[in-house]
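*Asks:* Kindly return the folded structure for what I paste below:
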Amino acid sequence: MELREKVVVVTGGGNGIGAALCRRFAAEQAAKVVVSDIDMANAEAVAKEIGGLAIQCDVADESSIQALVKQTVDECGRIDVFCSNAGITVKGGIESPNEDWMQMWDVNVMSRLYAARAVVPMMLEQGSGYLVHTASAAGVLTEIGSASYSVTKHADVALAEWLSVCYGRQGINVSCVCPLGVTTDFLDNDDPIHRYLHLHAITADDVAESVVNGMREKQFLILPHPEVAEFFSLKTDDHDRWIRGMQRLRQKLTREMKKRDAA
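*Replies:* Down below sits the predicted model:
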């Protein structure tokens, strides 16, 4: 898809990858870029910079996404591309409280479902549309540190696959963006696991460039880090061997964390 003269909505557009996507879509001469964020000040700042439209939205609330879609259609006439980009992360494994798990589920997964419910019927009527999910390499590999992040990002990829299978022959394209480390607030320098991700980290602008190129080719999996494709191939070739390798990596990083805490 070429983005020129398209109406594009980006959730979580006020910072990080979302803001980079908004700037890149504007550079592609989109008809209008809707910068949506729960933080209206951030959304307005990005929208002012690119000549876009700022709309506040809490993606964990289905009615808020419905309102976002309605306002966009009222002001722009249609939606050609909907980027479900907003996401969160929390630390912890199985000991994480249920409230954290449910918040992760609502923001990282249900928000994608709410968006699809709101825009797919319209796109089917238009005969065209594009859904973009910002997932993570954790969705095709795993995330050693946060169990809820890994699980919800896997679910995000699975939903994107389902949408592509069901609507891909009806004019709706779907892409799932799965970066590894990106230099945003998500990376915690005090976490040895995230320090490992810094070794492969790219910028949010790099991710946005990959997204635009991937959309042109209508790629389902957009992998801004080429090495993710290699890791994914190793996983599918010999899943048990891959798990053993990840166990060793986790053990190494856990030891580093204990040494740091003891110092």
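*Asks:* okay, CA-based contacts and neighbour counts for the rest of this
*Replies:* OK.
*Asks:* can you give me the helices in this protein?
*Replies:* Using DSSP state H, the helices of the chain run over residues 16-27, 40-50, 62-76, 98-105, 111-126, 147-167, 192-198, 204-216, 226-237, 239-262.
*Asks:* Name the residues of the longest one that are buried.
*Replies:* Under the neighbour-count criterion of 16 or more other C-alpha atoms under 10 Å, helix 239-262 has Trp242, Met246, Arg250, Leu253, Thr254 buried.
*Asks:* relative orientation of it and helix 226-237 in degrees?
*Replies:* If you take axes from the mean of the first three to the mean of the last three C-alpha atoms, to 10 degrees, helix 239-262 sits at 130 degrees to helix 226-237.
*Asks:* next one: the fifth one
*Replies:* What separates the directions of helix 111-126 and helix 226-237 is an angle of 100 degrees, with the same axes, to 10 degrees.
*Asks:* Check which helices and strands helix 111-126 sits against.
*Replies:* helix 62-76, strand 81-84, strand 129-134, helix 147-167, strand 172-177 (3 or more C-alpha pairs under 8 Å, 6 or more residues apart in numbering; DSSP states H and E).
*Asks:* From Cys76, how far off is the residue most central in space within the chain?
*Replies:* Relative to the mean C-alpha position of the chain, the nearest C-alpha, by C-alpha atoms, centre = their mean, is the one of Thr134, at 1.6 Å. As defined by C-alpha to C-alpha, to the nearest Å, Thr134 lies at a distance of 24 Å from Cys76.
*Asks:* Could you do Ser63 as well?
*Replies:* Taking C-alpha to C-alpha, one finds Ser63 at 20 Å from Cys76.
*Asks:* Compare the two (neighbour count), which wins?
*Replies:* It is Cys76, of Ser63 and Cys76, that has more neighbours when counted by other C-alpha atoms under 10 Å, with 17 against 14.
*Asks:* Another sequence for comparison is provided below:
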Amino acid sequence: MASSAPVAIVTGGNSGMGMGIVERLVTKGWNVAIADINPNAKFAEQLGDAASFFKCDVADYDSQAQMFQQVWDRYGRIDALCANAGIVDKRQIMSNFKGVVYGTQLAIHFMRKNSTPGGKIVATASVAAIVPHETYPEYDGAKAAVVNFVRATARILKDKESISINTICPGIVHTSIIPQEMVDAVSPDCMTPVSTIVAAYERCLDDASLFGKVIECSTDKQFELEPPTLANGHYSVRAVTVWEPLFKMWVVCPDAMPD
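*Replies:* Next up, the predicted model:
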């Protein structure tokens, strides 16, 4: 029997921003599946019956697929994917970008099975996706890929699947992946609190009209970032187009996509 309350999966839900998202959703009456590679049984227990833990490595498609199936088997619905998990290490392209792609593919599959098909996806990117941080070039690239993935998929997901997808770009937030020395080097008034990220997630989950949005979170503020423009007007615009045969091969038939 399907849960009477909406169900959200929060990846990376056992630390940092993920914990803030989980806590807020629980207070709003959601059932929350905490998907994380690291267990934190105490956190889920503190939240009561509304939260449950599912071990998951977002960089591994099979691990995510198993987690999604377990969540579906438990609740009978999946209304939202908060693709928040992120790391700064040698696996960051797999976790930070492909983890979002895998999660989106699986969310589409399961959200089609909801009693009312559709749902919402929100992914955590970074301001480094917009203006790269020279310290972390691979991180910059992975997060920029998330931004472009969201912008490229938003219209088709909304029209075809009744799924809205948006992305949040936090400034520097004091979480476990940020070295304390780096936090100390930033002026306190330039730090972004977790509450700003949580508020942006909440906005995307509450407002059905939002899709394809890239939302910068800086200090206590949110800003919608417009897509960049190309320089040569009509000629540049025509160079970025949908060619139907390729669209069918890569989007309609995703099995054709290489790893």
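*Asks:* Mind checking the TM-score on these two?
*Replies:* Once superposed, the chains reach a TM-score of 0.76 (TM-score structural alignment, normalised by the length of the second structure), with 219 aligned residues with a C-alpha RMSD of 2.6 Å.
*Asks:* before we move on, back to that, could you export the buried residues of helix 239-262 of the first structure to a markdown table, including columns for distance to Asn42 of the first structure?
*Replies:* Below are those laid out as a markdown table (distance: C-alpha to C-alpha, whole Å):
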| residue | distance to Asn42 of the first structure |
| --- | --- |
| Trp242 | 40 |
| Met246 | 37 |
| Arg250 | 36 |
| Leu253 | 35 |
| Thr254 | 36 |
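*Asks:* nearest to Lys48 of the first structure, of those residues?
*Replies:* Among the buried residues of helix 239-262 of the first structure, Leu253 lies closest to Lys48 of the first structure (C-alpha to C-alpha), at 42.4 Å.
*Asks:* thinking the closest one is in contact with Ile193, fair?
*Replies:* Yes - here Leu253 of the first structure reaches Ile193: they are 6.2 Å apart, a contact under C-alpha atoms under 8 Å.
*Asks:* any shared contact partners between the two?
*Replies:* With contacts defined as C-alpha atoms under 8 Å, 6 or more residues apart in numbering, no residue is shared by Leu253 of the first structure and Ile193.
*Asks:* any idea how far Glu217 of the first structure is from Val174 of the first structure?
*Replies:* Taking C-alpha to C-alpha, one finds Val174 of the first structure at 11 Å from Glu217 of the first structure.
*Asks:* Kindly report the same for Pro121 of the first structure.
*Replies:* Plainly put, Pro121 of the first structure is 24 Å away from Glu217 of the first structure if you go by C-alpha to C-alpha.
*Asks:* same thing with Arg78 of the first structure?
*Replies:* In terms of C-alpha to C-alpha, Arg78 of the first structure sits 23 Å off from Glu217 of the first structure.
*Asks:* Of these two, which one has the most company?
*Replies:* Neighbour comparison, Arg78 of the first structure and Glu217: the larger count goes to Arg78, with 18 against 12 (by other C-alpha under 10 Å).
*Asks:* I'd like to know which of the helices and strands packed on helix 111-126 of the first structure lies nearest to Tyr114 of the first structure.
*Replies:* Among these, helix 62-76 sits nearest to Tyr114 of the first structure (C-alpha to C-alpha), with 5.5 Å.
*Asks:* Name the residues that touch the closest one?
*Replies:* Residues from elsewhere that reach helix 62-76 of the first structure (C-alpha under 8 Å, 6+ apart): 7, 32, 34, 36, 55-59, 78-79, 111, 114-115, 118-119.
*Asks:* rerun at 6 Å
*Replies:* By C-alpha atoms under 6 Å, 6 or more residues apart in numbering, the residues outside helix 62-76 of the first structure that reach it are Cys57, Asp58, Val59, Tyr114, Ala118.
*Asks:* After superposing, tell me the mean distance of it to the second structure.
*Replies:* Superposing on the second structure and averaging over aligned pairs (mean C-alpha distance after the TM-score superposition for the first structure), helix 62-76 of the first structure comes out at 0.4 Å.
*Asks:* Report the buried residues of stretch 153-168 of the first structure.
*Replies:* Counting neighbours by 16+ other C-alpha under 10 Å, one finds that the buried residues in stretch 153-168 of the first structure are 153-161, 163-164, 167-168.
*Asks:* Just put these in a markdown table and tack on distance to Phe231 of the first structure.
*Replies:* Listed next are these as a markdown table, based on distance: C-alpha to C-alpha, whole Å:
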| residue | distance to Phe231 of the first structure |
| --- | --- |
| Lys153 | 17 |
| His154 | 15 |
| Ala155 | 19 |
| Asp156 | 19 |
| Val157 | 16 |
| Ala158 | 18 |
| Leu159 | 22 |
| Ala160 | 20 |
| Glu161 | 19 |
| Leu163 | 25 |
| Ser164 | 23 |
| Tyr167 | 29 |
| Gly168 | 27 |
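*Asks:* Distance from the chain centre to whichever strand or helix holds Phe247 of the second structure, please.
*Replies:* Using DSSP states H and E, Phe247 of the second structure falls within helix 244-247. Here helix 244-247 of the second structure is found 26 Å from its chain centre; the criterion is C-alpha atoms, centre = their mean, to the nearest Å.
*Asks:* Please tell me which residues of the first structure it aligns onto.
*Replies:* When the first structure is aligned by TM-score structural alignment, helix 244-247 of the second structure has no counterpart there.
*Asks:* buried sites along that helix?
*Replies:* In helix 244-247 of the second structure, counting by 16+ other C-alpha under 10 Å, buried: nothing.
*Asks:* just stretch 10-27 of the second structure next, same as before
*Replies:* Per 16+ other C-alpha under 10 Å, stretch 10-27 of the second structure contains these buried residues: 10-26.
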